[in-house]
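>>> Sharing a model prediction with you, sequence too.
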Amino acid sequence: MGMLIDGRWQEDADRTMQNGAYRREASALPSRLGQEVLAALAQTPERFVLVASSSCPWSHGAMLAWQLKGFADRMPLQMAGGPRVEGYAILPRGPLSVDFRHIHQLYAATDKVYTGRATVPVLWDAHERIVLSNSSDDIMQAFDAAGTEPRLFPTELAEEMAAFLPRLFNGLSNAVYRAGKAQRQDEYEHATASVYATLHALEERLSNQTYLFGEAITAADLRLFATLVRYDTVYATHFRCTRYRLTDFPALWRFTRRIFQIPGIAQTVDFDEIRRGYYLNDGSHNPFGLVADQPEIDWLDRSGL
C-alpha cells in the first residue's frame, strides 16, 4: 500500500494489516480549518482545490458536499486515481497536475517530515500550498459552514449525529473494508456480521422516513449513500459481503436511488472508476487484475420515490 516515512515515500510500508485484520490508521496530519479559512472558503472558494478519487467513499462524501453546498461551479476539483504506484496519482487535466504527480507530494509539501498514509480527500490551499485537511468529515463540515443550503450538519441534530456517525463507520462503512481485506476467517465473519446487522437496522430505520433523521437530507445520508452506491458493485463482490445485495433491501434501495437522482449527484458517481479503483489496486486478492462486470441496476428507476 505504501506510506510516507519522515517525508519520503516507502512503497512497501504498510501499517493497516495487523495479525490478519485490517485496521484503518488515524491521520497524523493536523486540520487547519479555522475561522479564517472558513471565511475564505465562503468569499474566495477558487483559492482552494478539492482533491478526490472517484473510487474512494470518503472522497465521495466530500464531493457530495462540494456539489450540494454550491461549490461545484466555484472551487476547482482535482481527481486522483489510476494504478497505485506511489499511492494515488494526480490525474492529468486538473489544476494540480502541472506541479504534482502523486498525492503524497501534497503531504510532503505541507510537512517535510510527515509520517503516515497519503489519503484522499484533501482540501488544498493553492495560495499557501499546504493541505488544510485530509479528514472527509472536517471538509464536509467546512463546506457546510461556508456554503449554501441545505444545512448538512443542523445544530439541533448535532448530538444525535455525533452518536450516529461513528456507529455507521464502524458497523458498515469501515466494516466492508475489514471483510474485504481480512486474512483470517474469524475476522471476516465478525466483519460481515457487523455489515449485515447494520444493513438490517438501517432498513428498518428508513422504512418509514425519507432520510436518516427525518425528511431533510444531512451529512449522515451522504455518508451512507457513498457506501451503499458502491455496495453491489464492489462490496458484495470483491469484498465478499455476499449474503445480500442492496436491492434486497427495499427501503435502502429506495433511499440510495432518491439521492442518486438529486440534480448533480449522478455526476459524482463513476461506476467504471469505482470498479477499476478496487479491482486493479488489490493485487493480493486479485493478482491477475480482472475487473468484474457492473451489475444491471436501473439507478433512474422512480418506483416508490
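Nice, thanks for sending it over.
>>> contacts and neighbour counts: CA atoms only from here.
Fine.
>>> how near is the nearest residue to S173 once chain neighbours are set aside to E204?
Among residues not flanking S173 along the chain, T227 sits closest, at 5.9 Å (Cα to Cα, 6 or more residues apart in numbering). Distance, T227 to E204, by Cα to Cα, to the nearest Å: 17 Å.
>>> what about versus this one:
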Amino acid sequence: MHVSTDEDHTGGRYIEPGAGYTRDTRYITTRITADGRDGYPVVAGRYRLVAARACPWANRTLIVRRLLGLEDALSLGLCGPVHDERSWTFDLDPGGVDPVLGIERLQDAYFARQPGYPRGITVPAIVDVPTGQVVTNDYAQITLDFSTEWTAFHREGAPDLFPESLRTEIGEVADDVYRDVNNGVYRCGFAGSQEAYDAAFDRLFARLDLLEERLSTRRYLVGESITEADVRLFTTLVRFDPVYHGHFKCNRNPLTAFPALWAYARDLFQTPGFGDTVDFVQIKQHYYRVHTDINPTRIVPRGPDLSGWVSPHGRDALGGRPFGDGTPPPPPRPAERVPAGHTPL
C-alpha cells in the first residue's frame, strides 16, 4: 500500500480524470537471503518488519510471520492507520517514536537508504536496524522469502506455505488473484472514468465468481493445506465488506452473498495466525479517513456487523489439513495482540 499521489496521499490527487488506476510497482527489490547474496544475510535480531494492520499488503507479512514463528528472529514495528501526505507514522508508540528504530516516520528509513527517495513510502518494509535503512519493500517477495530463506528460524511445526511441488500452481493462482482481486478493488475505487470503473468491476466479479466455483469443492486454493495463495486472497476478502463494497464501489454483491467464498474466508479467519492479525477498526479508519478524494467528509461508517466472522463455516467437510504436517502457531504475544473491541474473536 503506497503513500503517494496515485493511491492514498492525503489531500493529493488519487484519481486522474478519464484514466484507469495504475499501481506503481517499482519497489526496492533487495532481498534478505540465507546466503546474503544481496549483502543482507538472514540474521536473527538484525532486521525489523514495519507494517500496518490497516494495509492488506502488510497484513500478508503479519500472517506469514505468525504462521512460521519468526517473532524471535524478526521484530515488529506497527504504524498507525492514518498517515499524512509524507509518510506512515509510529503514532501508536509512546511519543510517536518507534522504540527500536528511534524514528517518527517510516520515511526516515527510506531516506536513510536513498536520500530524497522519490516513490511511495510503503508498508510493509524491512529495515536494517544497525543502519536504519530500508532493505526492501517488495511485499510479494518478502513473504516468499520468509518461507524459503528464513527456514533456520522457523518454529517447530511451521507449515510449508510454499511447497516446491505446488509453486507453479500457486504462482498462477496468485497472479490471477492479484490482477483481478487484490489490485482489482483498487482499480474500481480509484477509476477516473465510468469506462475504467466498469471494466475493473466486471473483471473483479468475474474472478470472484470463478473463485467461488473453485472453492465450492476444495477447502484451499492450491493443494490440501494453507499456502501463500490463501494468504494473498484472504487479506482482500477480509476487507471486502467493511471497505471495498461501499468505499470502492465493489457492490455487485457483498462477500456474504458468496456461499463458498464467505465460508472459506471465515474458515481462514478462525484459523490461528489469520484472524488474530486483523484489526477491523484500523482498517476502516485508514480507508475512510485517508482517501479524502473518495470520502471527503472522512466519516467512518459504523457497520457492517462483524459477528458472522466467528460463525460456523462447515469447511471441515471438504477435508484438508490447515497446517499440513505442521501445527498451529501459539497465541499472539501480548504486545502484538489486536486491541479488544477491534475484532470479533
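Looks like it arrived, so ask away. Please read all numbers here as calculations on a predicted model, not as lab measurements.
>>> Any chance you could compute the TM-score here?
Once superposed, the chains reach a TM-score of 0.89 (TM-score structural alignment, normalised by the length of the first structure), with 298 aligned residues with a Cα RMSD of 2.4 Å.
>>> Tell me the counterpart of R245 of the first structure in the second structure.
By TM-score structural alignment, R245 of the first structure lines up with P254 in the second structure.
>>> Now do the contacts for the nearest residue to that match once chain neighbours are set aside.
Distances taken as Cα to Cα, 6+ apart put D241 closest to P254 of the second structure, at 5.8 Å, once the chain neighbours are dropped. The contact partners of D241 of the second structure, by Cα atoms under 8 Å, 6 or more residues apart in numbering, come to 254-256, 304.
>>> Relative to L70 of the second structure, how far out is D241 of the second structure?
30 Å.
>>> ok, now P254 of the second structure?
For P254 of the second structure relative to L70 of the second structure (Cα to Cα), the value is 34 Å.
>>> Settle it for me: which of the two has more neighbours?
L70 (21 against 16; other Cα atoms under 10 Å).
>>> hang on, the more buried one packs against H154?
Yes. At 6.0 Å, L70 of the second structure counts as touching H154 under the criterion of Cα atoms under 8 Å.
>>> Just tell me the aligned range of the lengthiest helix in the first structure in the second structure.
Ranked by residue count and defined by DSSP state H, the top helix of the first structure is helix 185-206. Counting by TM-score structural alignment, helix 185-206 of the first structure pairs with residues 194-215 of the second structure.
>>> distance from that stretch to the first structure after superposition?
If you overlay the two and look at stretch 194-215 of the second structure, the average distance to its match in the first structure is 0.6 Å (mean Cα distance after the TM-score superposition for the first structure).
>>> quick one: A52 of the second structure from P163 of the second structure, how far?
27 Å.
>>> In terms of neighbours, single out the busier of the two.
More crowded of A52 of the second structure and P163, by other Cα under 10 Å: A52, with 31 against 15.
>>> how close does the more buried one get to T29 of the second structure?
20 Å.
>>> likewise G184 of the second structure?
23 Å.
>>> These two: who's more crowded?
Set G184 of the second structure next to T29 and count neighbours by other Cα under 10 Å: G184 wins out with 25 against 14.
>>> Map the more buried one across to the first structure for me.
Under the alignment (TM-score structural alignment), G184 of the second structure maps onto A175.
>>> Repeat that for E224 of the second structure.
In the first structure, E224 of the second structure lands on E215 (TM-score structural alignment).
>>> Its match: what's it in contact with?
So E215 of the first structure contacts Q209 (Cα under 8 Å, 6+ apart).
>>> What of R257 of the first structure?
Taking Cα under 8 Å, 6+ apart as the test, what R257 of the first structure contacts is 299-302.
>>> Looking at those, state which has the most neighbours.
Of these, with other Cα under 10 Å as the count, W299 tops at 15 neighbours.
>>> wait, doesn't that one sit right on F260?
Yes. Applying Cα under 8 Å, one finds W299 of the first structure in contact with F260, separated by 7.2 Å.
>>> Give me the three-state assignment for the residue nearest in space to the middle of the first structure.
The residue lying closest to the centre of the first structure (Cα atoms, centre = their mean) is W58, at 1.5 Å. Three-state assignment for W58 of the first structure (DSSP: H, G, I helix; E, B strand; the rest coil): helix.
>>> Now it. Nearest residue, chain neighbours left out?
S136 (5.8 Å).
>>> residues in contact with that neighbour?
58-59, 61-62, 121-122 are the contacts of S136 of the first structure under Cα under 8 Å, 6+ apart.
>>> And it, what's its match in the second structure?
Per TM-score structural alignment, S136 of the first structure is aligned with Y139.
>>> got the contacts of D241 of the second structure as a markdown table, with distance to T168 of the second structure columns?
Formatted as a markdown table, the contacts of D241 of the second structure follow (distance: Cα to Cα, whole Å):
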| residue | distance to T168 of the second structure |
| --- | --- |
| P254 | 31 |
| L255 | 28 |
| T256 | 30 |
| P304 | 37 |
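>>> Show me which of those residues are buried.
254-255 (16 or more other Cα atoms under 10 Å).
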